[in-house]
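Asks: predicted model, plus sequence, below.
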Amino acid sequence: MSEIVSLCKRRGFLFQSSEIYGGLNGFWDYGPLGVDLKKNVKETWWQDMVSSHNELKTPQGAPTSYAMTGLDCTIIMHPQVWKCSGHYDLFHDHMVDCRESKRRYRFDQVRGRWAEYRDEKIFVTTVAEVEVEEEATLQRAMKYFKVRAKNSDQIDWKSDFTSLPNIDDLSQALGPDAKSLGTLTEPREFNLMFKTFVGALSGEEGAAYLRPETAQGIFVNFKNVVDSTRVRIPFGIA
């Protein structure tokens, strides 16, 4: 990934946002070529989905013909939208932090198994794919116990793989990227919506959220689209 990012920067496609001040993780600026690429992709998509759509012709695989229209909604919507859709109450995950590696993991996606070596028993965790998690935990256990590959069979695996929520004592867990035991915090609930405030004051009465679901603007504007365009069901909104 670092090589791709480096190439995009050299060619002028993407720059890390605020890079001269250390950058901001997850935020990127489009460079000179990136702006053109984004514009071309957007125009090609719009041409294919809306402008050139023939509402009298039934596309292959579709049950009937349909009309297409466009819609561009704000990225911040009324908080009541997210309460009614269930996002406000349900769009969250339990996360654990590693005090050593400073990394954060989704609680239910950390898996592992119990291992014992010379009377010491630990829960070895990993976030690797299921296909390679056995090898990943073996390598981590060997490194922790300081066991050479030729003696790896001396590690006694006491359980099958299970997820972290099934473990009562996190002090015996070896974090996915940690070298010591007990570095994982207790799980905490994280709301996955990006919270901001509308207006001059930052109180809860002005709280709002960036749109976590693109299609939500289509849902809340459905009647407006029908009334203003007079399209009939079935129809599509791009």
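Replies: Looks like it arrived, so ask away.

Asks: hey, let's count contacts and neighbours off CA atoms from now on
Replies: Will do.

Asks: show me what counts as buried in the helix ranked longest in the chain.
Replies: Criterion DSSP state H: the longest helix present in the chain is helix 32-46. By neighbour count on 16 or more other C-alpha atoms under 10 Å, the buried set for helix 32-46 is residue 34.

Asks: with stretch 202-211 instead?
Replies: 208, 209, 211.

Asks: contacts for that stretch next, please.
Replies: Contacts with stretch 202-211, where a contact means C-alpha atoms under 8 Å, 6 or more residues apart in numbering, come from 75, 76, 77, 78, 79, 193, 194, 195, 196, 197, 198, 199.

Asks: just put the buried residues of stretch 202-211 in TSV and tack on distance to residue 125.
Replies: Shown next, in TSV, are the buried residues of stretch 202-211 (distance: C-alpha to C-alpha, whole Å):
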residue	distance to residue 125
208	37
209	34
211	34
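
Asks: separation between the most centrally placed residue in the chain and residue 84?
Replies: By C-alpha atoms, centre = their mean, the mean C-alpha position of the chain lies nearest to residue 192, the distance being 8.9 Å. Distance of residue 192 to residue 84, given as C-alpha to C-alpha, to the nearest Å: 17 Å.

Asks: spit out the contact partners of the residue nearest to the centre of the chain.
Replies: By C-alpha under 8 Å, 6+ apart, the neighbours of residue 192 are 91, 92, 93.

Asks: do that again at 7 Å, thanks
Replies: When contacts are counted by C-alpha atoms under 7 Å, 6 or more residues apart in numbering, residue 192 touches 91, 92.

Asks: can you list which of the contacts of stretch 202-211 are found in helices?
Replies: Using DSSP H, the contacts of stretch 202-211 in helices are residue 79.

Asks: give me the buried entries from the contacts of stretch 202-211.
Replies: The buried subset of the contacts of stretch 202-211 (16+ other C-alpha under 10 Å) comprises 76, 77, 79, 193.

Asks: what about versus this one:
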Amino acid sequence: MPEPDTLDAVVSLTKRRGFIFPSAELYGGFRSAYDFGPLGVLLLRKIREAWWSYMVRERREVVGLEASILTPPAIWRASGHLEHFTDPLVDCRSCHERWRADQIDGVCPKCGSRDLTPARAFNLMFRTFVGPVEGEGAEAYLRPETAQGMFVDAQSVARAMRLRPPFGIAQIGKSFRNEITPGNFVFRTREFEQMEMEYFVHPSVAAEAHDFWIAERLRWYQELGLEGDWLRLREHDADELSHYSSRTVDIEFRFPWGYGELEGIANRTDFDLRAHAAASGEDLSVLDPVTEERYYPSTIEPAGGVTRAAMAFLLAAYHVDEVNGESRTVLRLSPHLAPYTVAVLPLSRKPALVELAHEIFADLATIVDVDYDETQSIGRRYRRQDEIGTPWCVTVDFDSLEDRAVTVRDRDTLEQVRIPVADLVAHVRERLAATPRPRARTLTFHQR
């Protein structure tokens, strides 16, 4: 388990090396908002790509969607969010800070006072107005989850793509929740990105499908590096289930402050489709062409956070070891997630070396993300690449001008091998192919 000071070290590294910056820092910052820098953008993109490949590209029955972020109140009234999407809010009468009542032990964390107001429901959705006039008829909401777009469009998607249950609709996108007490770096923020899928099945196989997706989603994290006791499964108690869920299981990560949710896998039953059918007047049931049964599908929902996943991968990858008597900070990220897969390092700025290094960079950049660094000593450059998680460094030295070969250094083993320039692209492909990555498995149940 990472120690509390590991969080400080990782936060410092992410800012220093261009992963994550506090938003609006030039103007004193903006609470609970962060900007992802050049390396953070690459890390997030690779997490999304790993999820999309596993959840959509490798599955015949799953398709994608990008629904609107701005949504009318009718959707959230039907889904129950206007009524139920709340947290208990209390005020400290001494220092006037506000807190989630279920996250404090009857005492204000800021001043220690027990003089707190009674808890009241606080709706977490961001409300805005569409058009030039602010009024009830112009109300809209920033979506607090991506799921409802998939429910509202489910029938249109099924018709367009000729799908019948079991099938899934997947989406990656921004959501917004007006959290009372955000914190712990990017773990809890008011603007965040979700990776969600709604998997529609006959109600008779919903429990089986739920178990399948719990196992699949756990395996995805494990095979990308979160092995051993980094993760656990936690079943929701009956009194904490969402209003739409008959059962929810969280995949939790051991953060420095304890276990916290990475992803929830919920059995949403047929609640959402029935709710939208009732509110809209449209029939959202499906017809089984064999049995001629008409029914509302149950929905299994794996829902995870892109930024929470990034934070977990960074914390698990962070290591400090010793090489040749010197301390080395290294991010042992999976090569499938590391911002740069390869770094090209000419030994000096001699024009002939730089020219060859540029040639190698151009070839490798056709298949992977590549960094290029020609400043400071080669040792310092190795340390820089270790600290940002680059799996392989390619050193172009003076012998390269004669034998057209380069030295490839491994981040984790520190092994160095000599590879002909002509074979370098194939070598990197082989190394990536040999690195474990999650592969989709097919559901084994047969719909009844």
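Replies: On my side now, so go ahead. The structure displayed is predicted, hence computed values, not measured ones.

Asks: how close are the two chains, by TM-score?
Replies: The TM-score (TM-score structural alignment, normalised by the length of the first structure) is 0.62; 164 aligned residues with a C-alpha RMSD of 2.1 Å.

Asks: returning to what we had before: the residue nearest to the centre of the first structure maps to what in the second structure?
Replies: Residue correspondence to the second structure (TM-score structural alignment): residue 192 of the first structure is matched to residue 124.

Asks: again with residue 76 of the first structure
Replies: So residue 76 of the first structure corresponds to residue 70, using TM-score structural alignment.

Asks: count residues in the vicinity of the residue nearest to residue 294 of the second structure when sequence neighbours are not counted, would you?
Replies: Closest residue to residue 294 of the second structure apart from its sequence neighbours, by C-alpha to C-alpha, 6 or more residues apart in numbering: residue 287 at 4.4 Å. Residues near residue 287 of the second structure, counting by other C-alpha atoms under 10 Å, number 14.

Asks: right, and residue 287 of the second structure touches residue 165 too?
Replies: No - Residue 287 of the second structure is beyond contact range of residue 165, at 9.9 Å (criterion: C-alpha atoms under 7 Å).

Asks: what segments of the stretch 301-448 of the second structure are helices?
Replies: 306-317, 351-364, 378-388, 400-403, 424-433 (DSSP state H, counting those that start in this stretch).

Asks: in the first structure, what range does the first one match?
Replies: To tie it back to what came earlier, the one meant is helix 306-317 of the second structure. By TM-score structural alignment, helix 306-317 of the second structure lines up with nothing in the first structure.

Asks: can you give the distance of that helix from its chain's centre?
Replies: In terms of C-alpha atoms, centre = their mean, to the nearest Å, the centre of helix 306-317 of the second structure is set 8 Å apart from its chain centre.

Asks: what angle do it and helix 38-52 make?
Replies: Computed by axes from the mean of the first three to the mean of the last three C-alpha atoms, to 10 degrees, the angle separating helix 306-317 of the second structure from helix 38-52 equals 110 degrees.

Asks: also the second one?
Replies: Between helix 351-364 of the second structure and helix 38-52, the angle comes out at 30 degrees (the same axes, to 10 degrees).

Asks: against the first structure, where does helix 351-364 of the second structure fall?
Replies: Under TM-score structural alignment, there's no match for helix 351-364 of the second structure.

Asks: distance between that helix and the chain's centre?
Replies: The answer for helix 351-364 of the second structure is 34 Å, by C-alpha atoms, centre = their mean.

Asks: same thing with stretch 143-155 of the second structure?
Replies: 19 Å.

Asks: okay, how far is it across that stretch, tip to tip?
Replies: 20 Å.

Asks: got the contact list for the closest residue to residue 71 of the first structure other than its chain neighbours?
Replies: Nearest residue to residue 71 of the first structure, sequence neighbours excluded (C-alpha to C-alpha, 6+ apart): residue 238, at 6.1 Å. By C-alpha under 7 Å, 6+ apart, the contact set of residue 238 of the first structure is 69, 70, 71.

Asks: now, which of those residues lie within helices?
Replies: Among the contacts of residue 238 of the first structure, no member lies in helices (by DSSP H).

Asks: any idea which of those has the most stuff around it?
Replies: residue 69 (15 neighbours).

Asks: so that residue sits right up against residue 237, yeah?
Replies: Yes - Residue 69 of the first structure is within contact range of residue 237, at 5.0 Å (criterion: C-alpha under 7 Å).

Asks: helices of the first structure, start to end?
Replies: Counting by DSSP H, the helices of the first structure are 2-11, 32-46, 79-85, 87-90, 133-145, 216-220, 222-229.

Asks: redo those helices as TSV? Include distance to residue 156 of the first structure.
Replies: TSV is the format used below for those (distance: least, C-alpha to C-alpha, whole Å):
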stretch	distance to residue 156 of the first structure
helix 2-11	38
helix 32-46	53
helix 79-85	48
helix 87-90	40
helix 133-145	10
helix 216-220	51
helix 222-229	60
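
Asks: for residue 174 of the first structure, which of the ones you listed is the nearest?
Replies: Residue 174 of the first structure lies closest to helix 133-145 among those, at 8.7 Å (C-alpha to C-alpha).

Asks: can you list the buried residues in the closest one?
Replies: Those would be 133, 134, 136, 137, 138, 139, 140, 141, 142, 144, for helix 133-145 of the first structure by 16+ other C-alpha under 10 Å.

Asks: please name the nearest non-neighbouring residue to the first one.
Replies: Put plainly, it is residue 133 of the first structure. residue 126 (6.7 Å).

Asks: against the first structure, where does the longest helix along the second structure fall?
Replies: If you go by DSSP H, the second structure has its longest helix at helix 206-223. Mapped onto the first structure using TM-score structural alignment, helix 206-223 of the second structure covers no residues at all.

Asks: ok now that helix, how far from the chain's centre?
Replies: That offset, for helix 206-223 of the second structure, works out to 16 Å (C-alpha atoms, centre = their mean).

Asks: would you mark the buried spots in that helix?
Replies: Buried, per 16+ other C-alpha under 10 Å, within helix 206-223 of the second structure: 206-207, 209-210, 212-214, 216-222.

Asks: between the residues you listed, which sits nearest residue 307 of the second structure?
Replies: Looking across the buried residues of helix 206-223 of the second structure and measuring by C-alpha to C-alpha, the closest to residue 307 of the second structure is residue 221, at 13.8 Å.

Asks: distance of that closest one relative to residue 37 of the second structure?
Replies: 24 Å.

Asks: can I get the buried residues of helix 206-223 of the second structure in TSV including distance to residue 175 of the second structure?
Replies: Below are the buried residues of helix 206-223 of the second structure laid out as TSV (distance: C-alpha to C-alpha, whole Å):
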residue	distance to residue 175 of the second structure
206	27
207	28
209	26
210	24
212	26
213	22
214	23
216	24
217	21
218	23
219	25
220	22
221	22
222	26
